[in-house]
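Asks: For reference, the sequence and a predicted model appear below.
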Amino acid sequence: MISSLWTTIKREFNIMMRGKMIFIVIIIIPLLTNILLGYEFNKDIINKIPMAVYDGDNSSLSRMIIEQFRENDMFDIKYYVEDSNDIKGLIDDSKVRVGMVIPKGFSKDVLETKSPSILMVYDGSHMPIAAAAKKNASEILLTLKTGILMKVLKAKLNLPGDTAEKMALAINFSSRTLYNPTGSYKSFLNIGFGTAIVQSGIAIMSASAIRAAEIAKEKGKRLGYLLGKVIFYGFVGWISLLLNILIQYKIFRVTFRGQFLDAAILSIFLSLAVAAFGVMISSWIRNSIVSTMINSVIFVPNTIMVGYTWPVLSMPRVYKSMANFYPFYHYADNIRDLFLKGLPISEMNKDIIWLLEFTMVVLVIGALGILIIKVKEDIPRISSNKEEEKIAIS
């Protein structure tokens, strides 16, 4: 079996070097995609969001509020409109993504403690932009609200400044975001997206790994042949995953608090699991186009199906159950925790054991497929022998 395994690995390596397709799909395409992803998210956070303002009050207070937004890097005030209804038109035309409406008599109502409102309008068709803008706008307005309240208390009740401050801050709220305090999109998304590209390449190329002509030559060494395929595609995929990690960490400075060795260990288990599944499909389905399509349907939409971009806890129950059967589900959150939280590999034992068990199960199923292929190949040979016997008798 060892000799057959080693022969298979060398054969696949020679095929990769001659035809280049395996190398292109598993190494080159993910490499280029990772570089493009890195540059796409290189700004790290969303800023310079185009904004429109309607100042119906035109007071020193309203101008001070507008100035706070102007000085914030998140916002880029592009338009001052004469009618508040014009803001919707600008958002409809995608000229701005945020609008602010300060009503007439705003400062007067503030002094009279009538609790006037500033209306913020967000373009909900671009959810990441809307979420980032809403967060920063809320922080700015909350800070302004506290300062304005202090001034009103001092003017209305003739209070000293420190007393007015204590009253304005009677309840003080504070928050702290751990592990990704800046809200970096590249730290949140890049590693998972890059992994999804790599595993798609592994799945697609391993889907046509089993070849009838090669099986016919192996005869009693088919288990070694099967393992050789899995090890070869798993190893090449593992190299691609490591390149993905190194590119994001070294070139694009994605936060990496864990150990590279831990990331390498976790990645080899994922790569072998995906390779084993692809080879298993190839051992049962002789049509390479059909087997490739099956693997593509299963592995390409992984980032959505396993909760990397949209949390599993918010999915319907059937999707939650399905997610557990994807190898990427047992890798994605772990690699992100390794990067952002610095969790050690010992915290991931449960998922590593699942990936190992998954690999073993699909290997057994793949071995059964190889044996069935052998039986089917024997049937024509037996029937042809019977035909030869009839001819000899006649």
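Replies: Structure's in. What do you need? Residues are numbered from 1 along each chain as shown.
Asks: hey, let's count contacts and neighbours off CA atoms from now on
Replies: Fine.
Asks: centre of the chain versus stretch 287-306, how much separation?
Replies: 17 Å (CA atoms, centre = their mean, to the nearest Å).
Asks: What of stretch 99-111?
Replies: 42 Å.
Asks: which parts of that stretch are buried?
Replies: 99, 100, 101, 102, 103, 104, 106, 107, 110, 111 (16 or more other CA atoms under 10 Å).
Asks: Closest one to residue 240 out of those, please.
Replies: residue 99 (44.6 Å; CA to CA).
Asks: that older thread, helices - which of the buried residues of stretch 99-111 land there?
Replies: In helices, defined here by DSSP state H, the members of these are 106, 107, 110, 111.
Asks: Can you add distance to residue 125 and give those back as CSV?
Replies: Compiled in CSV, these are given as follows (distance: CA to CA, whole Å):
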residue, distance to residue 125
106, 30
107, 32
110, 33
111, 37
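Asks: And the helices in the stretch 101-250 of the chain, which stretches?
Replies: For the stretch 101-250 of the chain, helices defined by DSSP state H, counting those that start in this stretch occupy the ranges 106-111, 127-157, 161-168, 185-206, 212-218, 222-246.
Asks: which residues sit against the shortest one?
Replies: Contacts of helix 106-111 with the rest of the structure, by CA atoms under 8 Å, 6 or more residues apart in numbering, involve 57, 59, 61, 62, 115, 116, 117, 152.
Asks: Next up, the contacts around residue 312.
Replies: 306, 319, 320, 323.
Asks: Next one for the comparison:
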Amino acid sequence: MNMFRIIKEELGNIITAFITPLVALLLLGYVYSNVFVENIPYGIFDNDNSALSRNIISQLQNHPGLDVIYYAESESDLEEAINSKKINAGIVIPEDFSIDMAMKKSPNVMFLIDDTNMLIGGNALSYSGSVIGTLNAGVQMKMMQGNNMYDSVVKSTMGTFSYAERLVYEPQGGYTRNMLYTIAPVVMQMFFLTKFSLPLLKRKKKEFVTIKFKSKQFIMSVLDIIVRTLIISTASVIASFTGLFIIRKLFELPLRGDILIYAVLMYAFFFSLMAISFVFAAFIDNAAYFEQGYLMLNMIFVLLSGVAYPLYMMPENLVRWVKVFLPIIHVAIPLKALNLKAIGWDVVLPYLNSSFKYTVFWLIVGVSSYSISIAYKRYRALDESKEEVEDDALVSIN
């Protein structure tokens, strides 16, 4: 077995293994690096110019999440400012707003939001709504007090209208950035299955049909699969870690924990991918169809990884089946926890244990089905050769 020959043959895959995670991580890291959930550029069009509208403006100016930098002269002017990216959101206070409020006509204000960036748009809408909701509760309290309602009754009544603002998990709103920890294995899974393992095993299947089991050539072919898997896995581990390290330097993405734990997690992930690849190679003849189907389901893999949507929120039966079929679920959660919380072996070992069980199960199923498919193709080839011999015999007799 010539190691240099194997590396030369797999050079294209090695380069792809380096480039794919780097490009994906850098691109998504750049997209989420400028996601500012505080001091969002904000505009105001006050067509009422009353004490109430000025109070609304004052509250918007004092909100830490909004940066009021634009005062429009008309509604169209405010829309133009949003379209030209001067601001990300704005509010339109209509004419006679305070009068309609005093007359209890339930007037409305209008929010204009640029939602091309959903995180910024969602936060701008949330901040604006919290300001208006708080002022609305205050106005209702004054109206109740004006109707000779006792303060204690007013407070108990307004308890149902309490307005509180809470950002779950992370006050900086950077939870979306933490999906980058999952993007690395997702991208590597797509490359590994569609560009390396499935084409390799399909190519080897043709070789195994023509050689005998337990022969020297058969053993060398098996070793060739193992060596190529180790080479691509090593290149992928180095590339994914390099991408995360660059993201850390450029965009301040947290990167903590033991690098050895990271490497072990990723190697376990690639071995599990190789195990289930035998199943795919046993039954799939057209790799193009597999690649198209995989791309259609790629987003589902991200959602079911346990990072985008917590496992405890999923039905128990769904989690059970996901753990049986999806290898990424055994690496995505510990990988995120490793980088965010610097977890140790005591936390990682249960995930490695489940990944090991996954690999062993699918390796047994995969190798068995792969061997059966080889035996079937060998039988078909032998049967076809017999038919050709019989046809040649008939031709010679004639």
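Replies: All right, it came through fine. Owing to the predicted nature of the structure, the values given are computational and were not obtained by experimental measurement.
Asks: TM value for the aligned chains?
Replies: Aligned and superposed, the two chains score 0.70 in TM-score terms (TM-score structural alignment, normalised by the length of structure 1); 367 aligned residues with a CA RMSD of 4.8 Å.
Asks: I'd like to know which of the contacts of helix 106-111 of structure 1 is nearest to residue 253 of structure 1.
Replies: For these, the nearest to residue 253 of structure 1 is residue 62 (40.4 Å; CA to CA).
Asks: and that closest one, what pairs with it in structure 2?
Replies: In structure 2, the residue paired with residue 62 of structure 1 is residue 53, using TM-score structural alignment.
Asks: Go ahead and list the helix or strand containing that match.
Replies: helix 51-62 (DSSP states H and E).
Asks: How about residue 52 of structure 1?
Replies: strand 49-55.
Asks: Let me know the angle separating that strand from helix 60-71.
Replies: 170 degrees (axes from the mean of the first three to the mean of the last three CA atoms, to 10 degrees).
Asks: To what extent does strand 49-55 of structure 1 diverge from structure 2 after superposition?
Replies: Compared with structure 2 after the fit, strand 49-55 of structure 1 shows a mean deviation of 4.1 Å (mean CA distance after the TM-score superposition for structure 1).
Asks: List the contacts of that strand.
Replies: 62, 66, 74-84, 87, 90, 95-104, 129, 133.
Asks: Repeat that for stretch 65-81 of structure 1.
Replies: 46-55, 87, 96, 133, 136-137, 140, 144.
Asks: And it, end to end?
Replies: End-to-end distance for stretch 65-81 of structure 1, by CA to CA, to the nearest Å: 16 Å.
Asks: how about it: buried residues?
Replies: In stretch 65-81 of structure 1, counting by 16+ other CA under 10 Å, buried: 65, 66, 69, 74, 75, 76, 77, 79, 80, 81.
Asks: Would you check which pair of the residues you listed lies furthest apart?
Replies: 74 and 81 (20.1 Å).
Asks: Including distance to residue 357 of structure 1, could the helices of the stretch 101-250 of structure 1 go into JSON lines?
Replies: Shown next, in JSON lines, are the helices of the stretch 101-250 of structure 1 (distance: least, CA to CA, whole Å):
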{"stretch": "helix 106-111", "distance to residue 357 of structure 1": "65"}
{"stretch": "helix 127-157", "distance to residue 357 of structure 1": "38"}
{"stretch": "helix 161-168", "distance to residue 357 of structure 1": "59"}
{"stretch": "helix 185-206", "distance to residue 357 of structure 1": "18"}
{"stretch": "helix 212-218", "distance to residue 357 of structure 1": "26"}
{"stretch": "helix 222-246", "distance to residue 357 of structure 1": "15"}
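Asks: who wins for proximity to residue 329 of structure 1 among these?
Replies: Using CA to CA, the nearest of those to residue 329 of structure 1 is helix 185-206, at 10.4 Å.
Asks: Mind giving me the packing neighbours of that closest one?
Replies: helix 29-40, helix 222-246, helix 260-284, helix 288-299, helix 302-305, helix 329-340 (3 or more CA pairs under 8 Å, 6 or more residues apart in numbering; DSSP states H and E).
Asks: In CSV, list those helices along with distance to residue 190 of structure 1.
Replies: What follows is those, written out as CSV (distance: least, CA to CA, whole Å):
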stretch, distance to residue 190 of structure 1
helix 29-40, 7
helix 222-246, 9
helix 260-284, 15
helix 288-299, 17
helix 302-305, 11
helix 329-340, 10
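Asks: Which among these is found nearest to residue 204 of structure 1?
Replies: helix 288-299 (5.3 Å).
Asks: mean shift of the closest one relative to structure 2?
Replies: Helix 288-299 of structure 1 sits 4.6 Å off on average (mean CA distance after the TM-score superposition for structure 1).
Asks: Could you find the closest non-adjacent residue to the aligned partner of residue 377 of structure 1 in structure 2?
Replies: Using TM-score structural alignment, the equivalent of residue 377 of structure 1 in structure 2 is residue 378. Closest residue to residue 378 of structure 2 apart from its sequence neighbours, by CA to CA, 6 or more residues apart in numbering: residue 209 at 5.2 Å.
Asks: Can you get me a residue count around the one you found?
Replies: Counted with other CA atoms under 10 Å, the neighbours of residue 209 of structure 2 add up to 19.
Asks: and what of residue 350 of structure 1?
Replies: 10.
Asks: do the one 4 residues further on as well
Replies: Burial of residue 354 of structure 1 is recorded as 17 neighbouring residues (other CA under 10 Å).
Asks: any idea which helix or strand carries the aligned residue in structure 2 for it?
Replies: Residue correspondence to structure 2 (TM-score structural alignment): residue 354 of structure 1 is matched to residue 354. Here residue 354 of structure 2 sits within helix 345-397, counting by DSSP H and E.
Asks: Does anything pack onto that helix? Which helices or strands?
Replies: Helix 345-397 of structure 2 packs on helix 198-210, helix 259-283, helix 329-341, going by 3+ CA pairs under 8 Å, 6+ apart.
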